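*Asks:* from the sequence below, what's the structure:
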Amino acid sequence: MAAPMGRPVAAMPEKEEEDEKEQEAGFGSWEPSGAAPYGNFPQYSRFHPPEARIGLLPAGLLQQLFPAARAAATAPAPLLLGLDVGCNSGELSVALYRHLTAPPAAGTGPGPDLRLLCCDIDAGLVERARRACPFPGALSFVRLDIMDPAAREPALASFLARHGRRAFDLGFCMSLTMWVHLRHGDAGLRALLARLASLCRFLLVEPQPWRCYRAAARRLRRLGRRDFDHFGSLAIRGDMAQSVARILTGELGMELHSCFGTTPWDRSLLLFRATS
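*Replies:* This next block holds a predicted model:
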């Protein structure tokens, strides 16, 4: 098991300035007309490269979590299903797939058989992901607002039914919690985590720290846009990694399985496991 979560580090103004610069870099040459209100930065992977996250995840992670996923010499490994929420243009989804399905060591046979449903609210980013995906048979990219039950439930149920399943083995929620929190408030953050906890046997979460909330709100004001509706009224604030962990464990019945450390941009990668 990875090291436990460390003590929170006080946010520094210069770090918030770095967060703002990273957000601006995420637009690249695109015009930030909507100020990325959902975190839908066109060049997201340029300032948060997938390799920085993948490097924190151990080799053979799926085989550790699902011992039956180890391929035998005479039989294929059972199918595992994953859900990637907020996939942007798919670079991280592809990197996760490559890492998780790689054989843990030379001569150990093929890696796990994994299918990923990857969704994002931005239709343009989803289309880019579809066009660039090198594994179209294993990764499905769909435009989906995960906070819209009327759209969410049929899409998820259809994917699970195609594979004869009722739940996902592993879910990914990477740097999405802040955007849901800012747009849907405390109740929305809890609703997102509750739905993912009910859908996934394991859930990997990368919550944004509170200083990123301030940077996002300040950047919106600098662009002359209206502030996020819920920013001033959020009661869940401060150490967001601890808050997300508290909701998932104290309210939703999951347990913290591992903390894989923090990214270069100071975000924890937390893996939770369903207990029932």
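*Asks:* make it CA atoms for all contacts and neighbour counts henceforth
*Replies:* OK.
*Asks:* is it correct that Leu116 is in contact with Val142?
*Replies:* No. The pair Leu116 / Val142 is not scored as a contact, 10.9 Å apart, by CA atoms under 8 Å.
*Asks:* which of those two has more neighbours?
*Replies:* More crowded of Leu116 and Val142, by other CA atoms under 10 Å: Leu116, with 23 against 20.
*Asks:* may I ask you to confirm that the more buried one belongs to a helix?
*Replies:* No. Assessed with DSSP: H, G, I helix; E, B strand; the rest coil, Leu116 is strand; it does not lie in a helix.
*Asks:* to check against the first, give me the structure of this:
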Amino acid sequence: MAAPMSDSRKALENMEPAVLPGGAAPYGNFPDYSRFHPPEGRLRLLPSALLSRLFPEQREGPLLGLDVGCNSGELSTALYRHLLGLQESRSCPQGSMAGMDLRLLCCDIDSELIERAKQRSPFPDSISYITLNIMDPNTREPLLRSYLDTFGRSAFDLCFCMSVTMWIHLNHGDRGLVTFLSCLASKCTYLLVEPQPWKCYRAAARRLRKLGRNDFDHFRSLTINGDMVENITKILTNDCAMELVCCFGSTSWDRSILLFKSSRPNTCGN
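*Replies:* Sure thing, here's the model as predicted:
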């Protein structure tokens, strides 16, 4: 049974909408998001040798990762360090995990958060940040294809989707969620997903109401609801030709981290 939430933790969660510019942040684009859900809460669940386990064979060129909904880049940088076994004091990837080279393309819908990520990045040669509405195929496809073409690749090795699915679901409905997951599944070999539980949907809608704003367009019509870990697993395994490899456990804020693997050749369609 999970430990009861501390008073300080409750206070942080309760004050979040009030102290963050933009109020409810309808796309999840909270400034200073990492103050409330620090990267360490996720990294402690991921094996430090995850990359070498997933990609044990030597290969030409770097491993390519796509981080969708990267916010201002704190988690992207932390994931990069963790996966390559870099210490916090190191800003150079030389001598990293088994000599592996990892390149990350990180995207977010909020251009201000992306600019902040670019300014703060300690790895500008290895981590790229772009403003992108991942649900717009007219901009998504050329941008992702251009990045992959740079490395002579047709797909990413690993995709990160950390606490993004709810915002896609609320803003684009059931069909949008399925389309989003299908898109990611078609563009990577491995997909690491951290779905928000249904209670987070209710909390997001409640924040909008408290601010006197209109409700999310799709919230009351969502038929994919309840156990979101189960729902997203079903979509990815039944509709997207992926298999569940591992559940790494849950964060202290009650979100599971799931790893899926593609069971078909990657395609980069819409």
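*Asks:* which parts of the stretch 51-200 of the first structure are strands?
*Replies:* 79-85, 113-120, 139-143, 168-174, 200-206 (DSSP state E, counting those that start in this stretch).
*Asks:* who's in contact with the longest one?
*Replies:* Taking contacts as CA atoms under 8 Å, 6 or more residues apart in numbering, the residues outside strand 113-120 of the first structure that touch it are 69, 77-88, 90, 93, 97, 101, 126, 138-146, 159.
*Asks:* just give me the neighbour total for the alignment partner in the second structure of Leu269 of the first structure.
*Replies:* Aligned by TM-score structural alignment, Leu269 of the first structure pairs with Ile257 of the second structure. Residues near Ile257 of the second structure, counting by other CA under 10 Å, number 22.
*Asks:* I'd say Ile257 of the second structure and Val193 touch.
*Replies:* Yes. At 5.7 Å, Ile257 of the second structure counts as touching Val193 under the criterion of CA under 8 Å.
*Asks:* secondary structure class for the spatially most distant residue from the centre of the second structure?
*Replies:* Going by CA atoms, centre = their mean, the residue of the second structure most distant from its centre is Gly212, 28.9 Å out. For Gly212 of the second structure, the assignment made with three-state DSSP gives coil.
*Asks:* translate it into the numbering of the first structure.
*Replies:* Matched by TM-score structural alignment, Gly212 of the second structure corresponds to Gly224 in the first structure.
*Asks:* do you know how far its match is from His230 of the first structure?
*Replies:* 17 Å (CA to CA, to the nearest Å).
*Asks:* and Ala77 of the first structure, by the same measure?
*Replies:* In terms of CA to CA, Ala77 of the first structure sits 46 Å off from His230 of the first structure.
*Asks:* likewise for His48 of the first structure?
*Replies:* His48 of the first structure is 26 Å from His230 of the first structure, where distance means CA to CA.
*Asks:* the two: who's more crowded?
*Replies:* Using other CA under 10 Å as the criterion, His48 of the first structure and His230 rank with His48 on top: 17 against 14.
*Asks:* could you find the closest non-adjacent residue to that one?
*Replies:* Nearest in space to His48 of the first structure, with sequence neighbours left out and distances taken as CA to CA, 6 or more residues apart in numbering, is Trp265 at 7.9 Å.
*Asks:* helix, strand, or coil at that neighbour?
*Replies:* Following three-state DSSP, we place Trp265 of the first structure in the coil state.
*Asks:* that one - how many residues pack around it?
*Replies:* 15.
*Asks:* what of Arg222 of the first structure?
*Replies:* 10.
*Asks:* what's the answer for Cys70 of the second structure, then?
*Replies:* Neighbour tally, Cys70 of the second structure, other CA under 10 Å: 29.
*Asks:* how close does it sit to Ile235 of the second structure?
*Replies:* For Cys70 of the second structure, the distance to Ile235 of the second structure equals 23 Å [CA to CA].
*Asks:* and the match of Leu269 of the first structure, how close does it get to Thr251 of the second structure?
*Replies:* For Ile257 of the second structure, the distance to Thr251 of the second structure equals 8 Å [CA to CA].
*Asks:* need the overlap of contacts for the two.
*Replies:* Arg42.
*Asks:* could you list every residue that touches Ala197 of the first structure?
*Replies:* By CA under 8 Å, 6+ apart, Ala197 of the first structure lies in contact with Leu203, Leu248, Leu252, Met254, Ala274.
*Asks:* which one in the second structure is aligned with it?
*Replies:* Under the alignment (TM-score structural alignment), Ala197 of the first structure maps onto Ala185.
*Asks:* also Gly185 of the first structure?
*Replies:* Checking TM-score structural alignment: Gly185 of the first structure goes with Gly173.
*Asks:* surely its match and Phe216 touch.
*Replies:* No. Shown here, Gly173 of the second structure and Phe216 do not form a contact pair, counting by CA under 8 Å, at 9.5 Å.
*Asks:* re the thing from before, what would the strands of the stretch 51-200 of the first structure look like in JSON lines with distance to Arg190 of the first structure?
*Replies:* JSON lines is the format used below for the strands of the stretch 51-200 of the first structure (distance: least, CA to CA, whole Å):
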{"stretch": "strand 79-85", "distance to Arg190 of the first structure": "15"}
{"stretch": "strand 113-120", "distance to Arg190 of the first structure": "19"}
{"stretch": "strand 139-143", "distance to Arg190 of the first structure": "22"}
{"stretch": "strand 168-174", "distance to Arg190 of the first structure": "13"}
{"stretch": "strand 200-206", "distance to Arg190 of the first structure": "14"}
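*Asks:* now do Pro17 of the second structure against Asp108 of the second structure, distance only.
*Replies:* Using CA to CA, Pro17 of the second structure is found at 20 Å from Asp108 of the second structure.
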